[in-house]
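# got a predicted structure here, sequence first:
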Amino acid sequence: MAKVLPEERLRAGKEVMDVKNGRMRCAVNIDDHHYTLAVEAQSRPEYVQRELDLTFNIAVDPQYVFPQGIPGFRGNYGPTILQECPALGRDSEGRKNLLITTVRGRNTDTSPALRIAVSMANAASTKLGCGAKPLPLPKEALPKELPAVPLKDAVGTACGWLADAPLPQNRSGGPWKVAIPTDDHAPITSCQLMDGKSRTPVAKFSGWYGGWTDKPFETLMRFNVPDVTESDTKGPLMSEEFGRAMARCDGESANFRAGSYPNSGQQGFSSHELQPLLAAFAKDQAKRHGCTDLKLPSEEIHPRSQP
């Protein structure tokens, strides 16, 4: 705690151990009513959904996806770890039960904060009967920028599909590179196509797994594509800046997103260039995860929302 909060007077906050309702919490407080760092783990489905709604009320790429072996991401407030609970089975609607662990407070971008999240997740998995495998404690701080490798070096990884994808020519004249922040076990997988010359992302691809992912994607469509109907928000779709594909994976929803923003002032792909890349990404992800009922967007391109 002292490494995360070097200038604070540490005061223990109220601890919660409510196994019956699937909740654990501990905190370090500034005073009697305000915490400076709080870590919480929850497995009750409605509590898990509430946390996911707070973090992803709309399907935007997380600020940072954690390294391989740690299924989580940097959320709006701090580290978030999302694990399946094999010992708890599925709920009445056939959805997997999950364990969500969050850290909130100051200095939550540091490696100690992520170690705290992992330690809590491991303890909560045992105490709340989740049954998830222990996660490895990260040894080093997270890099400030994702390392990128040439396309040929991505072969055999979760982003190896880019080596054979119909990529447009790089307009900067530099090579294409790819950042590979996740493995196949992450709740949100990710591949970023980078301009090897400027080291900036040109297109981002992410796979979202679980029934909780439908709602933020529907919100994304509703607020960023002006001419959609309610039915449109529930299916695959291609807009001028991003596209959505869908599948069923292990009995639950999966959503695939590709995004590129050529109107942002940086290099980007047109929707016609991005669409076949979304298809290639979704097909590769579906194969890796054993998904069925893959649905790709039609050739119709929906206009983007005007500022």
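Right, received. Where do you want to start? Numbering: from 1, shown residues only.
# going by C-alpha atoms from here, please, whenever you check contacts or count neighbours.
Noted.
# buried residues in stretch 28-36, which are they?
The neighbour-count criterion (16 or more other CA atoms under 10 Å) identifies 28-30, 35-36 as the buried residues of stretch 28-36.
# report the two of the residues you listed separated the most.
Val28 and Ile30 (7.0 Å; CA to CA).
# joint contacts of those two?
Listed as contacting both Val28 and Ile30 by CA atoms under 8 Å, 6 or more residues apart in numbering are 10-11, 36.
# and the contacts of the helix or strand hosting Leu193?
Element membership of Leu193, judged by DSSP states H and E, is strand 188-195. Contacts of strand 188-195 with the rest of the structure, by CA under 8 Å, 6+ apart, involve 65, 72, 148, 158-159, 170, 172, 174-183, 200-209.
# equivalent analysis for stretch 14-26, please.
Judged by CA under 8 Å, 6+ apart, the contacts made with stretch 14-26 from elsewhere in the structure are 13, 27, 38-44, 124, 127-128.
# in addition, the following structure is provided for comparison:
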Amino acid sequence: MRRWVKVSVTAAVVLGLGGYFAEPYAQHWMLAGSACDGAMPRDAVERLVPEDALLMGEESRENRILGSYYCGVTYKGEETKREDGSDLVAVAAYTRRDDQDREFTRAFDDEHRFVPVADGLPGFIDRSGSITLLLPCPDLGKDDEGRPRKMLVRTWIGHNTNRKAPGVAYRVAVGLTNSASKKLGCGAEPLKAPTSGAVPVDPFDDDDGPKAVPLSRAKGTACAWVADAGLPQEASDGWQVLVASNKEAPTERCDLSAQGGKYAQREWGMSFTAWYGDWSNGLTFEGDLGGPRRETATARCDGEAANFALNAYGDAPGVDEAARQRMLKRFAEDQVRRHGCSGLRFTF
């Protein structure tokens, strides 16, 4: 018998007869519908919970003055050794710029890699697997520097949950984000959850994360420019590109790589990344892919800073400094055109 059937029946027994022996099942049933003020769809919560596990508790707090909100839900199962249970989901929302800058720094850490969320959602998935969304807050006006206020929401889904079910993790994240907007007086337009797509447990695992494709398949994407980038054919049997792009997100990336063929024992590549918002001025642009060669550029987009960078690793034949700079120019110019930016400047 499926867990939700058992839980529903048991909950009815508890509520009707007061049987203390079934209290954990009743607690699970109630938390599935009421945790985080009922912001998460009950069926989505049920699908996240591992088999033979029950929801255990919830902790939430909010402060409109400080512009912050948090809610966390835990569960208990056979694999859970901790007395206080394992984390099912946790969400943290911030409307203050200082808090947002701190969270962006944590999200990118010393590596600037990320995975795009489903199209239509304004965010990305960082290396921890958190779904990070950035929304405008029309009801909060502007900050002291005259910039429109925004809300940053990070939703973390437990590593041992059943997040592979299509759309489940997104439904939970969107529900929590829409609720946080109301709680903090943001006034953001409610997001709609995609019905497909699973959030990877390990965003950068070769089997779990996004896949690179031949350059010919980049047409029509944010990385279409690579098809005419003039990459040398002698480097390998063929270059590939990993498209990590979502125009609604505050960051986009195109990763080029080549290996095999004539140089079967060698591997090389380049990562082109764009960050949108004044928060990106605090990034060091170091550590990405371990590459020692970096080229950067800046622009202004929607009244805030935009930063562009190329990190290269390996020694691809025919790709010298001049070639890397030429490709960064093509990437940055394409991004500026697509995002309506101005004032593009290169640091080389």
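The structure has been received and is ready for your questions. This one's a predicted model, so the numbers in the text were calculated from it and none came from an experiment.
# can you give me the TM-score here?
TM-score for the superposed pair, counting by TM-score structural alignment, normalised by the length of the first structure: 0.76. Supporting figures: 276 aligned residues with a CA RMSD of 3.3 Å.
# so which of the buried residues of stretch 28-36 of the first structure belong to helices?
For these, membership in helices holds for none, with DSSP state H as the criterion.
# want to throw those residues into a markdown table with distance to Arg104 of the first structure?
Below are the buried residues of stretch 28-36 of the first structure laid out as a markdown table (distance: CA to CA, whole Å):
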| residue | distance to Arg104 of the first structure |
| --- | --- |
| Val28 | 11 |
| Asn29 | 12 |
| Ile30 | 14 |
| Tyr35 | 9 |
| Thr36 | 8 |
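# quick one, helices of the first structure?
Counting by DSSP H, the helices of the first structure are 45-55, 111-127, 214-224, 271-289.
# pipe these into CSV and attach distance to Ala165 of the first structure per row.
CSV is the format used below for these (distance: least, CA to CA, whole Å):
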stretch, distance to Ala165 of the first structure
helix 45-55, 32
helix 111-127, 34
helix 214-224, 25
helix 271-289, 7
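# how many other residues sit next to Leu137 of the first structure?
Residue neighbour count, defined by other CA atoms under 10 Å, stands at 17 for Leu137 of the first structure.
# typo on my end, Lys20 of the first structure
8.
# cool, Met1 of the first structure as well?
Look at Met1 of the first structure: counted by other CA under 10 Å, it has 12 neighbours.
# do the same with Asp334 of the second structure
Residues near Asp334 of the second structure, counting by other CA under 10 Å, number 16.
# alignment lookup: it to the first structure.
Taking TM-score structural alignment, Asp334 of the second structure has Asp284 as its aligned residue in the first structure.
# could you do Leu133 of the second structure as well?
For Leu133 of the second structure, the aligned position in the first structure is Leu82, judged by TM-score structural alignment.
# I'd assumed Ile100 was in contact with that match.
Yes: Leu82 of the first structure is in contact with Ile100 according to CA atoms under 8 Å; the separation is 4.7 Å.
# which non-adjacent residue is nearest Thr110 of the first structure?
Spatial nearest neighbour of Thr110 of the first structure, excluding adjacent residues (CA to CA, 6 or more residues apart in numbering): Ala141 at 6.2 Å.
# so what's the residue at minimal distance from the centre of the second structure up against?
Ranked by distance to the mean C-alpha position of the second structure (CA atoms, centre = their mean), the top residue is Ile125 at 1.7 Å. With CA under 8 Å, 6+ apart as the criterion, the residues that contact Ile125 of the second structure are 114-117, 131-132, 203.
# of the residues you listed - the most surrounded one?
Within the contacts of Ile125 of the second structure, most neighbours by other CA under 10 Å means Thr132, with 28 neighbours.
# pretty sure it contacts Phe124?
Yes: judged on CA under 8 Å, Thr132 of the second structure makes contact with Phe124 at a distance of 5.4 Å.
# longest strand of the second structure?
For the second structure, the longest strand by residue count, based on DSSP state E, is strand 263-276.
# the strands in the stretch 51-200 of the first structure, which residues?
Taking DSSP state E, counting those that start in this stretch as the test, the strands found in the stretch 51-200 of the first structure are 64-65, 72-74, 79-84, 98-105, 148-150, 176-179, 188-195.
# how near is Glu84 of the first structure to Gly129 of the first structure?
12 Å (CA to CA, to the nearest Å).
# please read the previous query as pertaining to Gly251 of the first structure.
Note on Gly251 of the first structure: its distance to Gly129 of the first structure, by CA to CA, is 22 Å.
# more neighbours: which of these two?
Neighbours per residue (other CA under 10 Å) separate Gly251 of the first structure from Gly129, with Gly129 holding more: 17 against 14.
# circling back: count the neighbours of the match of Leu133 of the second structure for me.
By the other CA under 10 Å criterion, the neighbourhood of Leu82 of the first structure contains 23 residues.
# next: Cys159 of the first structure.
For Cys159 of the first structure, the tally of surrounding residues (other CA under 10 Å) stands at 26.
# now Glu15 of the first structure
Using other CA under 10 Å, the number of residues around Glu15 of the first structure comes to 13.
# again with Ala123 of the first structure
When counting by other CA under 10 Å, one arrives at 15 neighbours for Ala123 of the first structure.
# now Arg154 of the second structure, nearest residue through space, not along the chain?
Nearest one to Arg154 of the second structure, counting by CA to CA, 6+ apart, is Thr132 at 4.4 Å.
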